[in-house]
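Enquirer: Next input, structure requested:
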Amino acid sequence: MRGAPTILHLDMDAFYASAEQAAKPSLRGKPVVVGGIGPRGVVATASYEARVFGVHSAMATAQARRLCPNAAYLTPRFSLYRQVSDAVMGLLGELSPLVEPLSLDEAFVDLEAGGVEPSTEAARAVGERLRRDIRTATGLTGSVGLAGSKMLAKIASEQAKPDGLVVIEPGTELEVLGPMPARAIPGVGPATAETLRRAGILTVADTAEAGEDELVRLLGRAHGAGLYALATGRDDRPVVAERDAKSVSVEDTFEEDLTDRLRVQLELARLADRCVRRLREAGRSGRTVVIKVRRYDFSTLTRSETLRGPTDDPTVVREAAARLLDGVDTTAGVRLLGVGVSGLADYTQEDLFAQAASEATQAAEAAGPKESEEPAEGTDTAPRPRRWLPGLDVRHAEHGTGWVQGSGVGRVTVRFEQPWSPPGRVRTFAVDDPALEPGEPLPLVRPPAGPGRERSGEAQPGEPGEPGPAPEPAPGADPVPSPEGSPSPDPVDPGRRRP
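Expert: Got it, this is the predicted structure:
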């Protein structure tokens, strides 16, 4: 335990939802829920406006819709969240060489390692400056906790939410910790909490008073001794700058169980390609391929295969995943599939035969089907319609950039606005409109004006102009119902439902 509060914990406020509100002016101040939007979806983050209604992360989206039917339910945009996270982590890196990221929106920082004077005043000044810098760089808010240990710094940031800073002075640890529930201690999950509850241990103070011997008897030597140290305020865990990932993985939960074997194989191949893209973005390779299959009855199977050397070749990973799937019965239905790669390395040692096969496959795909080849009987050769998921970025050849507000019955409703514009206009198009295409996330803070881009108030190319009366929908187009059949968001106020 340090004598000064020089361990900082940053936690961005309702990160995904706040980023969406910053990107979409029409949603500011309104309830926003980010996560899976299908019947089996799960809430990733809820804005503070949605939390008032009882919506929280890890809740089933269906339950969230019952609690807060007027919220905007959006698909996550991880490319945007990573951009913002990189900017925030860059600011943390300017404070100290010892930054320990826990997730995209959360990290510990050792301020002493960055040369900050070990005093409350100096640490508080750094924390306040960090909050200002984050708001300037990203337009978002973060909560900061300062303490002499990692556990207390994290507790302090929780107390600071939203958009605040709390310092826990060394020497006040037991006073702060005592009244808190035992679940506040790191490592106390539902099972441990239930064991403690049956023994009459409900708070951190109860845990400390129980004594180390009793906790060891209840929980075992390692867990009991560690829990006693934390309950009495002793936490000497250092801030670790490098947290090396042990694996890279992706998974999808399907709105309806997959029973067609070919569809399962195609989805697994798609996930394998996504996994390899992530692997390459991280500059890594791996030698063990893992698949995860959750069946209709929630039973979950995992299968793995270790290759002769590390790889980042999509064909190698696809083929390994396909071999693993061969040993899994999927006839009764699959609700979730996942592909992962572990045994990570910073280099590749490719199987030359697999590499040659990959190159041949890529060349064949580039050349297209031979003239003499005909599609197999029963194969659907019609192009699949594009899916316009709520919240995703789009660009229209005439109207510029915007985001999907809703889609259904062959139409898609788009709101054309940018992070720095007023709330934008709404238009409805056919889902196959050739002028409409997927877009890329815009920065949340307007780039500084440069040559030829004066801030005169005129709309720049691709930007919406000043808001006027909402335009009429396309001829014959009515407001688009949501996929679930509930009323669509009002075109002017998406937080309000039409009767």
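Enquirer: drop to CA atoms for contacts and neighbour counts, all remaining ones
Expert: Fine.
Enquirer: do you know how far Tyr81 is from Gln265?
Expert: Separation of Tyr81 from Gln265 (C-alpha to C-alpha, to the nearest Å) stands at 30 Å.
Enquirer: I meant Val426, not that one.
Expert: In terms of C-alpha to C-alpha, Val426 sits 39 Å off from Gln265.
Enquirer: The two: which is more packed in?
Expert: For Val426 and Gln265, the more surrounded residue by other C-alpha atoms under 10 Å is Val426, and the numbers stand at 22 against 16.
Enquirer: surely that one meets Val404?
Expert: No. Val426 lies out of contact with Val404 (C-alpha atoms under 8 Å); the separation is 9.7 Å.
Enquirer: Between these two, which contacts overlap?
Expert: Contact with both Val426 and Val404 is made by residues Thr413, Val414, Arg415, according to C-alpha atoms under 8 Å, 6 or more residues apart in numbering.
Enquirer: Looking at the residues you listed, spot the one nearest Gly343.
Expert: Within the shared contacts of Val426 and Val404, the smallest distance to Gly343 is 43.4 Å, found for Val414 (C-alpha to C-alpha).
Enquirer: Which strand or helix spans that closest one?
Expert: For Val414, the enclosing helix or strand under DSSP states H and E is strand 411-416.
Enquirer: what separates that strand from the chain centre, distance-wise?
Expert: On the basis of C-alpha atoms, centre = their mean, to the nearest Å, strand 411-416 sits 24 Å off its chain's mean C-alpha point.
Enquirer: For that strand, name the packing helices and strands.
Expert: Judged by 3 or more C-alpha pairs under 8 Å, 6 or more residues apart in numbering; DSSP states H and E, strand 411-416 is in contact with strand 400-408, strand 425-430.
Enquirer: quick one: contacts for the closest residue to Arg28 other than its chain neighbours?
Expert: Closest residue in space to Arg28, ignoring its immediate chain neighbours: Gln21 at 5.1 Å, by C-alpha to C-alpha, 6 or more residues apart in numbering. Listed by C-alpha under 8 Å, 6+ apart, the contact set of Gln21 reads Leu27, Arg28, Gly29, Val32.
Enquirer: Would you mind giving me the ChimeraX syntax to select the buried ones in the residues you listed?
Expert: Restricted to buried positions by 16 or more other C-alpha atoms under 10 Å, the ChimeraX selection for the contacts of Gln21 reads:
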select :27,28,32
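Enquirer: I'd like the structure of this one too, to check against the first:
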Amino acid sequence: MSKEVTRKIIHIDMDAFYASVEQRDNPDLRGKPLAVGGSDGRGVIAAASYEARKFGVRSAMPSLVALRKCPTLLFVKPTFEKYQAVSKEINEIFSRYTSIIEPLSLDEAFLDVTYSKYELQSATLIAQQIKNDIRNELDLIASAGVSYNKFLAKIASDQDKPDGLFVITPDEGAAFMEELPIEDFFGVGKVTAEKMKANNIFKGADLLPYSKWELQQLFGKTGGFLFDIARGIDHREVQSERVRKSVGAERTFSKDVIGEIDINEKFSHVFDTWWTRYEKHGIRGRSVTLKLRNYEFETITRSITEPEFVTDKEDIRQKLDQILHESIVEGVPLRLIGVSISGFELEEEEKEVQQLTIW
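Expert: Next up, the predicted model:
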């Protein structure tokens, strides 16, 4: 990427967000291993404090497993309305520095500060000031990654947690990517990572001998992205108004569901909820995914991509019924069923932003 188009991207990631908010609001919880989530036999950890992470407690972990790892673990039930309110306060801090903000979730966002509102000319100093504002005004800790593209900014924010500030300059990007393990590539899932390892690709440098065409043959559309990012190249813009990538509905059951009749009944409720949301969304998609999770927390996803946009409720229901029937293992209970759709009509356009500031 030439110097003329180098951008200044910050990725802010709140440290142990839900747990930190709870510890902030209840001093008795500070300094103690804390999990946000249900503590009963079917509970799942939504967030864990850093004190709990020292014991190996992680988000998405079943509560019973977490308790075995940390018998002194404390639990609080999540209050998402509170987290949403705090997230809004954090975004108000972001808006002091730039209007180009792309939230990824309640606790993280990309900021393009190439044309920052603030008097500071350094993205690194702006990131530090944002961290200071969050600490001083909200009594919370954030980590920040600073770089010339979204991928590297996201990776950077995870390098020095908690309370980190890590910078990858344009001169450092390619060399940094050469040493990055493929498991740490943002957006590369477990299946793709295993396929990469099967082809003796273990870190960024191992991708460099491959042509873009060869990587596309191995990994499909992801191959082109891998070719670029292995060289530290990512042209994606920070989208201040993100296009929604999927519309879905899923339900985790209080009791395991077993037997085709009961499963079909539960699926009908999930399907109807999803279809209502899809119609309300107003933009048609083509790729529909069925998601199932069994009592051992194994997740199965099955997708179909239609040649035309999905508009016929009964037709897609019949196709999903067939996939569901083929995916059910007799005698294996389910704890979650979900349906989602992606591949929408509108595609985000990639643009380039010219750099005006210095590091």
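Enquirer: Output the contacts of Gln21 of the first structure as TSV; include the columns distance to Arg284 of the first structure and secondary structure.
Expert: Listed next are these as TSV, based on distance: C-alpha to C-alpha, whole Å; DSSP: H, G, I helix; E, B strand; the rest coil:
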residue	distance to Arg284 of the first structure	secondary structure
Leu27	38	helix
Arg28	39	coil
Gly29	41	coil
Val32	35	strand
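Enquirer: For the contacts of Gln21 of the first structure, could you give me JSON lines that also reports distance to Val317 of the first structure?
Expert: Listed next are the contacts of Gln21 of the first structure as JSON lines, based on distance: C-alpha to C-alpha, whole Å:
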{"residue": "Leu27", "distance to Val317 of the first structure": "41"}
{"residue": "Arg28", "distance to Val317 of the first structure": "42"}
{"residue": "Gly29", "distance to Val317 of the first structure": "45"}
{"residue": "Val32", "distance to Val317 of the first structure": "37"}
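Enquirer: Looking at the contacts of Gln21 of the first structure, which is nearest Asp133 of the first structure?
Expert: Closest approach to Asp133 of the first structure among the contacts of Gln21 of the first structure (C-alpha to C-alpha): Arg28, at 21.1 Å.
Enquirer: measure the closest one to Ala17 of the first structure for me?
Expert: For Arg28 of the first structure, the distance to Ala17 of the first structure equals 10 Å [C-alpha to C-alpha].
Enquirer: go on, Tyr73 of the first structure?
Expert: According to C-alpha to C-alpha, Tyr73 of the first structure and Ala17 of the first structure sit 10 Å apart.
Enquirer: joint contacts of the two?
Expert: Val32, Val33, Val34.
Enquirer: could those residues be laid out in CSV, adding distance to Glu175 of the first structure?
Expert: Formatted as CSV, those follow (distance: C-alpha to C-alpha, whole Å):
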residue, distance to Glu175 of the first structure
Val32, 37
Val33, 36
Val34, 37
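Enquirer: Could you point out which of those residues is nearest to Val42 of the first structure?
Expert: Distances from Val42 of the first structure to those, taken by C-alpha to C-alpha, are shortest for Val34, at 8.8 Å.
Enquirer: I figured Glu212 of the first structure hits Ala225, correct?
Expert: Yes. Assessed by C-alpha under 8 Å, Glu212 of the first structure is found in contact with Ala225 at 5.9 Å.
Enquirer: coming back round to it: the residue nearest to Arg28 of the first structure: which element?
Expert: Here Gln21 of the first structure sits within helix 15-23, counting by DSSP H and E.
Enquirer: That helix maps to which residues in the second structure?
Expert: Using TM-score structural alignment, helix 15-23 of the first structure corresponds to residues 17-25 of the second structure.
Enquirer: average distance between the matching stretch and the first structure?
Expert: For stretch 17-25 of the second structure, the mean deviation from the first structure after alignment is 1.3 Å (mean C-alpha distance after the TM-score superposition for the first structure).
Enquirer: Run the chain-centre distance for that stretch.
Expert: What separates the centre of stretch 17-25 of the second structure from the centre of its chain is 20 Å, taken as C-alpha atoms, centre = their mean.
Enquirer: Could you do stretch 77-96 of the second structure as well?
Expert: Computed by C-alpha atoms, centre = their mean, the chain-centroid distance of stretch 77-96 of the second structure equals 17 Å.
Enquirer: Also stretch 32-45 of the first structure?
Expert: On the basis of C-alpha atoms, centre = their mean, stretch 32-45 of the first structure sits 11 Å off its chain's mean C-alpha point.
Enquirer: same check, this time on stretch 7-22 of the first structure
Expert: Computed by C-alpha atoms, centre = their mean, the chain-centroid distance of stretch 7-22 of the first structure equals 11 Å.
Enquirer: and it, how far apart are its ends?
Expert: Between where stretch 7-22 of the first structure begins and where it ends, there is a gap of 29 Å, by C-alpha to C-alpha.
Enquirer: Following the longest helix along the first structure in sequence, what is the next regular element?
Expert: Taking DSSP state H as the criterion, the first structure has its longest helix at helix 261-281. Later in the chain than helix 261-281 of the first structure, the nearest helix or strand by DSSP H and E is strand 285-295.
Enquirer: So which elements touch that following strand?
Expert: strand 300-311, helix 314-326, strand 334-345.
Enquirer: now with 10 Å?
Expert: Using 3 or more C-alpha pairs under 10 Å, 6 or more residues apart in numbering; DSSP states H and E, the elements in contact with strand 285-295 of the first structure are strand 247-258, helix 261-281, strand 300-311, helix 314-326, strand 334-345.
Enquirer: and the ones you listed, which is most packed in?
Expert: Mean neighbour count, computed with mean count of other C-alpha atoms under 10 Å, is highest for strand 334-345 among those, reaching a mean of 22.
Enquirer: Quick one: work out the angle between that one and helix 314-326.
Expert: With axes from the mean of the first three to the mean of the last three C-alpha atoms, to 10 degrees defining the directions, strand 334-345 of the first structure sits at 130 degrees from helix 314-326.
Enquirer: center of the second structure - which residue?
Expert: Nearest residue to the geometric centre of the second structure (C-alpha atoms, centre = their mean): Leu104, 6.8 Å.
Enquirer: corresponding residue for it in the first structure?
Expert: The equivalent of Leu104 of the second structure in the first structure is Leu102 (alignment by TM-score structural alignment).
Enquirer: Quick check, Gly343 of the second structure in contact with Ser287.
Expert: Yes. Under the criterion of C-alpha atoms under 10 Å, Gly343 of the second structure makes contact with Ser287 at 5.5 Å.
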